[in-house]
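Trainee: I need the structure of the sequence given here:
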Amino acid sequence: MFIPTALQEMPGLNAELHVWDAVTRAFNEQSTLAIHHYPMFFANGSGRREIDILIVDKRLGVCVIEVKGITIDQVDSIQGHQWSYRNFYEEKGSPFQQAEKQLHMLSNHLETNPLLYRRFSKRVWIALPYITEREWRERGFHEQIHVPLPLFQEDLADAQRLREKLQTFALFETNRELSGTELAKISGMLGIQPREAEPPAIEPQLPFSNLYIVPAAADFKRYQKDIANDLQRGTKVYMLAYTDVALSEIAGHEQQMKSFQLNVYRAKNGIREPLAAGCFTDGKGVNAPLLKQMAEHFPDFNSGQFKAIHQSVDAHQMITAGAGTGKTHVMIDRILFLLMNGGISLKHIIMITFTNASTNEMKKRLEDKFLALFKLTQNRQFLAFAEEVKDMQISTIHSFARSILKQLAHEIGYGQNVQLRSFTFEKKRIIYELLDEFFAKHPIDHFLAIELKDYEFVDAVYGMWEEMEKKSLTSGEMKQLDWGGVSGENAAVIQSVLQYIFANCEDRLDQLKQAENAITMGDLIRKLKLFTGSARKMGQLPKDQFMFVDEFQDSDATQIELLASLLQYLQYRLFVVGDIKQAIYRFRGADYKSFEELQEKTKETAYVQTELQLNYRSSSSLLDRMHTLFAHWNEKKWLAYEEGDRLRSNEASQFPKADWHVSSSYEEDFTKALETLPGKGDKIAFIVRTNRHAKKIKEYCAAKGIPTTENLDGTFFTSAPVLDFRALVEGLLYPHEPKFVLNALQTPYFGCRIPYQALLPFGGHRERLISFLHERTRGEFKGYVSSLRTLAPLTVIQKIIFDKQLFARLPQYMEQQLQQEHGGEEPSQEAVELAALRYKKNLQHLMVLLERTFSAKHVTMQMLRDWLQLQISTNRTENEPVLEQDTAQVEITTVHRSKGLEYHTVFLPITNSPFNAVEQQYFVEEASVQANQADRRKFGWKLKSYANNHFPVLKKYEDIEQFKEETRLLYVALTRAEQRVYITMPKKIYNTNCWAYILEQGGLRG
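Mentor: The predicted model follows:
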């Protein structure tokens, strides 16, 4: 963005305009912020400084240019920073020092944001538009070491030269470019609002795609010019050829194919009656029989993808996307189809993904697609689309729900800026209060006879409350629960207490939430029920949007109801993608019957249904092996797997007749598999059910000296970087408490090694201990504590990270840690590098979470400590960032974390562990199995030996559903494999509730 000056007259303005013109020619307005005249006021109000020209660019960082409209004859002398002038409006000046002060003032302001501290390069330049470099050198000014070479007349005349010269000098330089997020933060802190631009639109005559059928070489010759024109302007080309075609005659065909803009398919042998030559624009004229024929003649042509992408703009679609069938590619191309064929703006497209990582990945994939099209075509419309992606709503369902709640918060008594909180402590306090109230009116004898400690009962009730929230029950639905019957006075009193608590607890909590204008994560979904049934309330939201939903099989009842409401009241067009065979989040409240439920709730809507079966991940022989298992599971009704679900592949096996291994031990197989991995980028994955199993495999690999990466469930807030960060915060918060200071100093931030024996002589004397500890850092730690009086907490922590060179020292620290963990054995270089990389990634992720949580607040150390303590104690859903590296060829992952990933070789090393080792104490009836939607939902409970009569019925249903979910987990685990699968099966199976039994019933033998 270029922001010119509003001034029309002032001394030196013509010279500044000369430099401004050069800057705007040298940089791209889409990616660089340049401001002509940026004012800055002193904090005490005593005056202001004004930067002549300010540039913010991803490569340059922050650059201040001071312009002097003088000729060489007007420069009398230069001594140090002071310049003396003749025949100028001032006699003396210090232009470099002046610009330097402006830069420091601006940088200090920007670096109050901890995510910008030491993150951008800082540059100062003097621009002399009326002086040439030759004139400068003739006066000998270039020999003065304290005077950096200015920008001369020649530099300003050549855009390339200007860009290069600006990068040659910096007061401070980072080794990285500014990210888009960081550039946006800087713009925001400068008070620059992004301009509302008209959404870009592709020229109306530009089709999204053309499909050419080429029976003979002559037909290719006839279409060659049209194909070249299509590619040049950005139209995707599908070419179905029955003969060899001379692709080399199409300019840039290799890049076009690499970007999937040119897609050439060769017919299989033996086709007696080829299809007639023809060209089909945007899928028009390609009916179902013709599409079927195309798929039969051209095995590599993905008819399912073509069908899904080219449906009419207003079509509602349900896409069943099997594992590895390219659903992301389909969604991106469908968006392009809407832009080019329907003239839809990206601002009218909403995409719901399952995780934050998926959100970021989808944005990147879209941007990359548009940028690739721009490079191929030089059509700036595609560049504009890439810029517009940042404004497109791509988010998780919880983020989308939060945006709705912000818009409609007034309808339920909340302010617009609703905050998120856990309310864990408050919930338990309310339970205690309601217990006291109940037993103030009722005898307590029978309750005491249960011999259940009060905190155990409160924890059980809290768990029930969480389960109800997870199943999206509102306050009214809790009051209407069907509690069934009980036998015996002790069970009756438990039932009465539970009914009393759940008739009142949610209302009590809602009062607190409204007072604090805060809700829980679970509220983001379930409070949508308060809107979805009302046309008036829903009518306040934007209409006529296009909604894409990824991983739809993991939606819950309320999310499905929301989609139905958006369709009914706001005319949303739906594009839902999923695979019920990969529905593995039932424990979070997801309903694998989501496709059926959506159709049931939107009976008046016709959906175009498409199955994607062509797999791009696994070899065909591996899929054939899996098919046998999956078909057996379908016969037993454990897995919904019909003929239309069978995956097909054209990928050849790298290990013919040696890609499927079943044995009683994985150790020997693992050694052979590791030795026979074809390339360094190929990976082996150990896929397990639980983090405990992952730890066992990790210990085995560590004992063998094999570097691994781990991709586990919910381990982020118990990881070392988070615990060390808390220790640092507590040390800064409690600088007079020896234990907190000691813990902080022993983190990698300071890296002090203080043996316990060194503390014994002080006999626990606090002041002497503190004095000793501060001496170890030569008072440095005390200095950081003092700086908290003037600097924000996160700024101080960023200062510690920079001053102590944390990331540079991490490898040495991690080497010592690993050596200590493994009994003094020296770790490999690969293990050290991986540990340091993991630590760095986790710390960066933590800083992003802190910025996201506290961005709108003045944060204190106490707030930081309390938030960290709560997350460490309760948050088991936040995952560690996935490491993208080639050092370790072995990854240990849970099934849930492996979703969406692929590995050359997959091991299932532990299959005999029972999956219902802990008996659940309560169940909420699934909304989808209620006999009648008007009926009350059943709740079953069991405490000690007491239970209501719903418990055994609901438990039986839950056991069956869990068995099906475990089967789906196995489906997901197996379909991660590209080339090989190794399964460990015990010689005898004693437990039916384990993976080994499911595999055996599928026909697998050890």
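Trainee: use CA for all of it now, contacts and neighbours both
Mentor: Fine.
Trainee: any idea how far Tyr212 is from Tyr572?
Mentor: In this view, Tyr572 and Tyr212 are 33 Å apart by C-alpha to C-alpha, to the nearest Å.
Trainee: repeat for Val577
Mentor: Taken as C-alpha to C-alpha, the span from Val577 to Tyr212 is 28 Å.
Trainee: between those two, which one's more packed in?
Mentor: Val577 (24 against 21; other C-alpha atoms under 10 Å).
Trainee: would you verify that the more buried one is located in a helix?
Mentor: No - assessed with DSSP: H, G, I helix; E, B strand; the rest coil, Val577 is strand; it does not lie in a helix.
Trainee: next secondary structure after the longest helix seen in the chain?
Mentor: If you go by DSSP state H, the chain has its longest helix at helix 489-516. Toward the C-terminus, helix 489-516 is succeeded by strand 518-519 as the next helix or strand (DSSP states H and E).
Trainee: run this one through as well so I can compare:
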Amino acid sequence: MKTRERFDLLETAIGHDAMLIEASAGTGKTFTIAFLVLRLLLERPELTIDRILVTTFTELATAELRGRIRERLREALAAFRGEQSTDELLLKLRANHRDHRTATTGLEAALVNFDEAPIYTIHGFCQRVLAERAFESATLFDAELLTNQRELLREIVDDFWRTHFYTGERLPALLALRGKITTKQLFTNIEELTKNPRLVVRPAKFRAYSDIAAEIAKTLSALRKDWGRERASLYDLFSQTDWAKGDHKDSAYMKLLLGHLELCLADESGSLEQLECIEKFATSAVHKNTRAGQQKPQHRVFARCEEIVGLTAELCAALRAEFFRYAREQLRARKLTRNVISYEDLLTRLDDALKGAGGDELAASIRGRYHVALIDEFQDTDPVQYSIFARIYRGSSAPVAFIGDPKQAIYAFRGADVFTYVNAARETPRKFTLTANWRSESRLVNAVNSIFSRQADAFLLDEIQFVPITPGAHADERPLLVRGKPEPPFHLWTSSEEEELPDRVASEIVRLLGSDATIGNDKLEPRHIAVLASTNAQAAGVQDALRARRVPTVLYSSANIFHSREAQELRDLLAAVVQPGNERLIRAALCTDSLGWTGNDLDEFSRDESRWETELLRFQQHHEIWRDRGFIQMLRQLASSHRVRQRLLSYPDGERRLTNFLHLAELLHTACVEHRLGMNGVLKWLGQQMQGTPSADREEHELRLESDEKAVRIITVHKSKGLEFDVVFCPFVWWNGATRAAFHDPDADWRLTLDLSDRDAHKAEREREALAENVRQFYVALTRAKHRCTMVWRAGEKPEKSACARLLGGGAQPEITNGADIMVAPLPDATAKSYASGPEQARSLQPRVFSGKIDRTWGISSFSKLISGREADHSFDEGLPVEHATSPTEGLPWQGIHAFPRGMRAGTCLHEIIEQVNFDRLTNAAEIVERKLRGYGIDGFEDVVMENVRALATLPLLDFTLAETKETTRIPELEFSYPINEFTSTKLGRVLGERVPLRIDRLQFSPVSGFMNGFIDLIFEHEERFYFIDWKSNWLGPDLRAYHAAAIAAEMQRNFYTLQLCLYSVALHRYLRVRKPSYDFEQHFGGAFYIFLRGIDPAQPSHGVHHQRLDRALVEQLSEVFD
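Mentor: This is a model prediction of the structure:
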């Protein structure tokens, strides 16, 4: 491979084509990107900041890039303005550009317009392109973006499973399970498909699943006949097993398996355990377990079993192939039907659009918007992402830079494809590398160079070469000294046991912290140290060992919060609150660590009936608070009354426990709000998450960090990429990850390929790719340290399996010796016992004094805020708590809708039902009613509410009904905001006068300015007139007679609904004035309907309805008062 040129930040020409910049660990990739943006703005004055596209992979990286680029531009502007600067690069750049006025003008403009800088994630870029060019890309305007499509994936898996295994014969299903085809495995397969949409599945065609199943049944029938004839000879063969080895040598065990085989053949359905014996008696298995020098037994039954094993493998492969076809087809179809897209679809849709008819025009349009592209973290690209940028920029004069480090390509499990980088490198004409390490001490840089320079093909791919890096100019300004002296910066410990590693690492950390070590002028503290692990389990083991020595730690983990101990405890607590009469559940809750009772406490309280009753009453109170005020209020009260915070913090890992508890509380509260969960619904939802159902792997469900101040960081290698630490321990770098089922096929342009017919045929390729990935992880781990890195080399690892063994040897001792930069030593003994941190100096903190003035009259106002200072009126039902009614006829004397529960939650439930119902056709109304009532925990009222919905649809409103309006002429829940200026109740009273019945004397509010905000329940049009409706669920009495016109008018005045009517009339008037070009108030303004849902009857239209249309003069006067 041709050696890459060194990329010079000042001198290397950016050019007008594609270039690839390889940025090894610590060489300043983000710094380089920021400097490239600066150079582009200076060297090309016609280029503006909004034309330079910068993409990366995560929101966090995007924010960092945005901040670093902005800061670089600010520093450059100061330098070009002549301000003092010690930045040698900027001083040279200023000397190279003599026209400082033009440079200053350009940089000022870039900073002024920096919010328009297109610095996006790759998905964000694709989403914007698809939205801005919907026609060119054939994208639906209103498609919903799925932030998490796991529920859809699970649905597809479950449907496939039901189709194939819930009906039909049992035997093929058992054979599939025996072949490890489970819903869990299929879910993994469909996730792989979404991450790798261009995955090639081979062979393209299989025999039909049903045909193979039929042949298995036929072969089993033949096996039954053979068994009947040969049964005795098989028992004789395994009576004497001197010829055998392994399991087959155990005569008693083999006779047991023969019994299982007989059961399997006698019962056509069989079981998984019985089917295992067919594999044991296959010819290949028997011959494999025949001792060397012995004649390999031949038997008709063995041959039949071999046939079944082969057919089972074929059946499983065919089933997997059918699933991949089904999954691809169903993903497309269901997303199209539901008009949804996922983040992965953003990429594939843009790629497909660029490949399709009009793709050249679309590419030209994108280039016209983004004149330059800088692609960050390019080593983590995939075929679709590279295809997008290649089609946009390849062959054009627009500069595009691909920046990344293939040696750090470690995210294959997320869909990243290092072979795409390799292909791109081949196609990119100009290739460069960054050569200076700005992270690590010079001797540590030299040590890493020596390790990875030992083999020319250290990374196994010709296109990924290790180029020795030179230390930065200031590499040794702040050295690590131990007792005032330098030590070798790279320590290699030799070991053969994994179990002892956490304890030895913890001991060495304690020793190092107690050795008066310094970094520059700073004392070495726990916050300077990180331990890298390969798995979450390894990380947890290290944390336990450090905690045992009182070393503060923080664990960066991707473990799921619902798999934590606190999730189990919270479920026990909530179960007791939901059923406060169940003493068994209450005892279980009290014995959690969160409440802290012991067995002795329980025994003592159970003997004192009075004290025990007090405790039971507390749980009853928690139950009532949850019922009346909601989940989060209950949990706060429970945590306060039981001192949960203090109790959890008393444990050695108290900060972790409290963080988990609060995180779970937040997630449960969000679920309550989003899904309208009642008490049992919360318990059910929590149980589903703990069982690992699809939504349990969302990013927000990962364990959060407890405070990481002054703590040793424990983190996996994957999460450590892009980070740096002063001192790093890598005790598990010898560990080997699993080998993937797919491989990159050199005969198919290195596309990711899954061969279902014969996995062993490509075993060498798959193992080589796994080893290459391990080498890259090894490189990432060893390049995180700034001052010292300690790794463990384990004896006996195989070079073809382990990156550590490949680079350092796999014998009894590593193939590397002590030197000035590297110290090789046996794993040290665990001598250090406990860490004693020095006393902390208390800091005196003083709050800043705010001397400004806040305009408290300006803000967002609403009808509710205006009436918040009114005289108390307890007849306002919508603010009352829910009163529970068990059924229309039980518990209360009233009937029908009058017996429906009262209060805000019940009212909200009715509002949501009506909002979703389509009045001109009630085909799905029953399903909406049932779902909403169930979500709010209201049972027994489905028929009642459905009857109320029908009545509402056919209720006469003037000379028409809602059933006569069309869905396209209705807008539910329209939000409005219009400006108001020094609006007062006095001004309102002057305008309304005697024209509107409103007791202004009961309404007092301070002058308000800003915006009037609200939601109109429904706006609709009928025969060119526009009306609005406000639904009211107020309970006025036990039957229809309580809702006559006079009672409704009194309710309107008592609760200031007339004021609401005025505010909403102004909103509708202003809305129509803007949205309807030919708007005329007299012709188009229809007024308001206030409909009291409990008091309507189509046969008595005067009941339950208040209609009012303000005149034009009043509406316009009100509008002027607000202005």
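Trainee: which strands and helices sit next to the longest helix of structure 1?
Mentor: helix 424-441, helix 445-449, helix 475-479, strand 946-947 (3 or more C-alpha pairs under 8 Å, 6 or more residues apart in numbering; DSSP states H and E).
Trainee: can you classify Asp76 of structure 1 by secondary structure?
Mentor: strand.
Trainee: what lines up with it in structure 2?
Mentor: Matched by TM-score structural alignment, Asp76 of structure 1 corresponds to no residue in structure 2.
Trainee: same deal with Ile431 of structure 1?
Mentor: Superposed on structure 2 with TM-score structural alignment, Ile431 of structure 1 falls opposite Phe160.
Trainee: that match contacts Phe323, correct?
Mentor: Yes - using C-alpha atoms under 8 Å, Phe160 of structure 2 makes contact with Phe323 at a distance of 7.3 Å.
Trainee: circling back: what comes up buried for the longest helix of structure 1?
Mentor: 490-495, 497-506, 509-510, 513 (16 or more other C-alpha atoms under 10 Å).
Trainee: same deal with stretch 1060-1077 of structure 2?
Mentor: When burial is assessed from 16+ other C-alpha under 10 Å, stretch 1060-1077 of structure 2 yields the following buried residues: Gln1060, Leu1061, Cys1062, Leu1063, Tyr1064, Ser1065, Val1066, Ala1067, Leu1068, His1069, Arg1070, Leu1072.
Trainee: per the alignment, Ser619 of structure 1 pairs with which residue of structure 2?
Mentor: Under TM-score structural alignment, Ser619 of structure 1 pairs with Glu441 in structure 2.
Trainee: for that match, which non-adjacent residue is spatially closest?
Mentor: In space, not counting the residues next to it along the chain, Glu441 of structure 2 is nearest to Ala475; the distance is 4.8 Å by C-alpha to C-alpha, 6 or more residues apart in numbering.
Trainee: then Leu223 of structure 2?
Mentor: Using C-alpha to C-alpha, 6+ apart, the closest residue to Leu223 of structure 2 is Arg304 (5.9 Å).
Trainee: center of structure 1, which residue is that?
Mentor: The residue lying closest to the centre of structure 1 (C-alpha atoms, centre = their mean) is Ala357, at 2.0 Å.
Trainee: assumed that one was part of a helix.
Mentor: Yes - counting by three-state DSSP, Ala357 of structure 1 falls inside a helix.
Trainee: map it onto structure 2.
Mentor: So, by TM-score structural alignment, Ala357 of structure 1 is matched to Leu60.
Trainee: rewinding a little: mean deviation of the longest helix of structure 1 from structure 2?
Mentor: Following superposition, helix 489-516 of structure 1 is found to deviate from structure 2 by 2.9 Å on average (mean C-alpha distance after the TM-score superposition for structure 1).
Trainee: tilt between that helix and helix 424-441?
Mentor: Counting by axes from the mean of the first three to the mean of the last three C-alpha atoms, to 10 degrees, helix 489-516 of structure 1 lies at 130 degrees to helix 424-441.
Trainee: distance from helix 489-516 of structure 1 to the middle of the chain?
Mentor: Centroid displacement of helix 489-516 of structure 1 relative to its chain, using C-alpha atoms, centre = their mean, to the nearest Å, is 37 Å.
Trainee: what stretch of structure 2 does stretch 180-187 of structure 1 fall on?
Mentor: Aligned using TM-score structural alignment, stretch 180-187 of structure 1 spans no residues in structure 2.
Trainee: ok, and for that stretch, which residues are buried?
Mentor: Applying a neighbour-count criterion of 16+ other C-alpha under 10 Å, one finds Glu182, Leu183, Ala184, Lys185, Ile186, Ser187 buried in stretch 180-187 of structure 1.
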